[in-house]
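Engineer: Pasting the sequence and the predicted coordinates here, then a few questions.
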Amino acid sequence: MEGSTIVNDVIRLTGVRARGNHGVFEHERRDGQEFVVDVAVEVDAFDAARSDDLERTVHYGVLAERVVAAVEQEPVDLIETLAERIAAVALGFPATIATEVTVHKPEAPITVPFQDVSITIRRSRSTTSTP
C-alpha cells in the first residue's frame, strides 16, 4: 500500500526462566515449578537506531525482569492466563507494536514421556485493550 510502512523489527528474548506456582493441581501450587518464556516484541527500530536512544525502543533487560516478575506473581490455573499476563507486560512498553509470547511448562504433570508443553499467543495494540 502506498504511504504505509511495513515493520519487521523484532526484539526477541528466548529461554527466560522463572519459578512459579501455576497449575490446576494442589502440588503445583504448593511446590511450584520452572517456567520458560520466549517473548518477541515487534517495534519500529528505525528511530531508535538513527538516534541511538534507548527510550525509543524496548529495553530488553527491563523486559526480561518484568517477565520474571509476571511469572513469580500470584498463581493462575492455566498457562494461557500466564501468557496473557506476560503479553500485557510486553505491550506496556510504548515502543511495542505487537508481541508473541510462548510459555513453556517442561515439568507439566503429564503421565507419558514428553519434552515440553507450551502455549504461544500473539497480541497487538489493535487486538487487545491492554495498555
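Structural biologist: The structure has been received and is ready for your questions. Nothing here was measured: the structure is a model prediction, and the numbers come from that model.
Engineer: From now on I want contacts and neighbour counts done on CA atoms only, so please keep to that.
Structural biologist: Will do.
Engineer: ok, now which ones touch the closest residue to Asn21 other than its chain neighbours?
Structural biologist: Nearest residue to Asn21, sequence neighbours excluded (Cα to Cα, 6 or more residues apart in numbering): Gly32, at 4.0 Å. Residues in contact with Gly32 (Cα atoms under 8 Å, 6 or more residues apart in numbering) are Arg19, Gly20, Asn21, His22.
Engineer: before we move on, what about Pro106?
Structural biologist: Contacts of Pro106 by Cα under 8 Å, 6+ apart are Glu34, Phe35, Val36, Gln115, Asp116, Val117.
Engineer: helix/strand/coil for it?
Structural biologist: coil (DSSP: H, G, I helix; E, B strand; the rest coil).
Engineer: can you give me the strands for this structure?
Structural biologist: Counting by DSSP state E, the chain has strands at residues 9-20, 33-43, 98-104, 118-124.
Engineer: Take this one as well and set it beside the first:
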Amino acid sequence: MINELDEIYIQKVRVKAILGLYPEERLNPQDFIVSAKLYLDLREAGKSDDINHTVDYDSLHRKLAEIANESECLLIEKLAELCAAECLSHALVQACTIKIDKPEALELADNVAISIYRQRQ
C-alpha cells in the first residue's frame, strides 16, 4: 500500500528541548533535529490546487517543534511516538516515518538518531 502513496517530507526541524535520562541532560535544553515523512494520496490536491486536499506542512512543522520543545521526555523514542501521533492525527496521512537526531548525545560520535514508522490501524 505504501508504494501507492505519495510522500511529503518535513526535514530537519531544529529544536531545543529537555530530553534524556541523565541528570545533566535534564538541566539545560539540548539541540535536536526532528524530521517527518508523511505517506498520503496527493492526487486530489494536484487536481484541485486546494490546501484542504493535502497537509499544511507549515502548521505541522510548527506543531512538531512545539511537541519537542514542551515534551521533556526521557527517551527520544517517546518523543518520536508523540510526533508520529501528531502526524497521524491528520486525516489524509496514512503512515509516517519520524526521525529524531540527538547530535549531543555521545561523546565520541557526531550523532545518534532513531527512526520509527507508524501507520493507521
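Structural biologist: Cool, got the structure. The structure displayed is predicted, hence computed values, not measured ones.
Engineer: how close does the counterpart of Arg14 of the second structure in the first structure sit to Val58 of the first structure?
Structural biologist: With TM-score structural alignment as the criterion, the equivalent of Arg14 of the second structure in the first structure is Arg17. The gap separating Arg17 of the first structure from Val58 of the first structure is 19 Å, by Cα to Cα, to the nearest Å.
Engineer: same question, Glu26 of the first structure
Structural biologist: In terms of Cα to Cα, Glu26 of the first structure sits 37 Å off from Val58 of the first structure.
Engineer: Which one of these two is surrounded by more residues?
Structural biologist: Val58 (21 against 11; other Cα atoms under 10 Å).
Engineer: which residues touch the more buried one?
Structural biologist: By Cα under 8 Å, 6+ apart, the neighbours of Val58 of the first structure are Ile11, Val43, Phe93, Pro94, Ala95, Thr96.
Engineer: what do you get for Pro75 of the first structure?
Structural biologist: Pro75 of the first structure makes contact with Gly20, Asn21, His22, Gly23, Arg29, according to Cα under 8 Å, 6+ apart.
Engineer: what's the nearest residue to the fourth one if we skip its chain neighbours?
Structural biologist: Using Cα to Cα, 6+ apart and skipping the chain neighbours, the partner closest in space to Gly23 of the first structure is Asp77 (4.3 Å).
Engineer: residues near that neighbour, how many?
Structural biologist: Using other Cα under 10 Å, Asp77 of the first structure is surrounded by 14 other residues.
Engineer: among the contacts of Gly32 of the first structure, which recur in the second structure?
Structural biologist: With both residues aligned by TM-score structural alignment, their matches' Cα atoms under 8 Å, the contacts of those that the second structure also has are Arg19, Gly20, Asn21, His22.
Engineer: ok, and the most crowded of these?
Structural biologist: The most neighbours of any of these, using other Cα under 10 Å, belong to His22, which has 28 neighbours.
Engineer: circling back to that earlier point, which two of the contacts of Val58 of the first structure have the greatest separation?
Structural biologist: Ile11 and Pro94 (13.9 Å; Cα to Cα).
Engineer: Could you find the closest non-adjacent residue to the match of Arg14 of the second structure?
Structural biologist: Spatial nearest neighbour of Arg17 of the first structure, excluding adjacent residues (Cα to Cα, 6+ apart): Val36 at 4.6 Å.
Engineer: That neighbour corresponds to which position in the second structure?
Structural biologist: Using TM-score structural alignment, Val36 of the first structure lines up with Ile33 in the second structure.
Engineer: Tell me who's in contact with that match.
Structural biologist: Counted by Cα under 8 Å, 6+ apart, Ile33 of the second structure has contacts Lys12, Val13, Arg14, Val15, Ile100, Asp101, Lys102.
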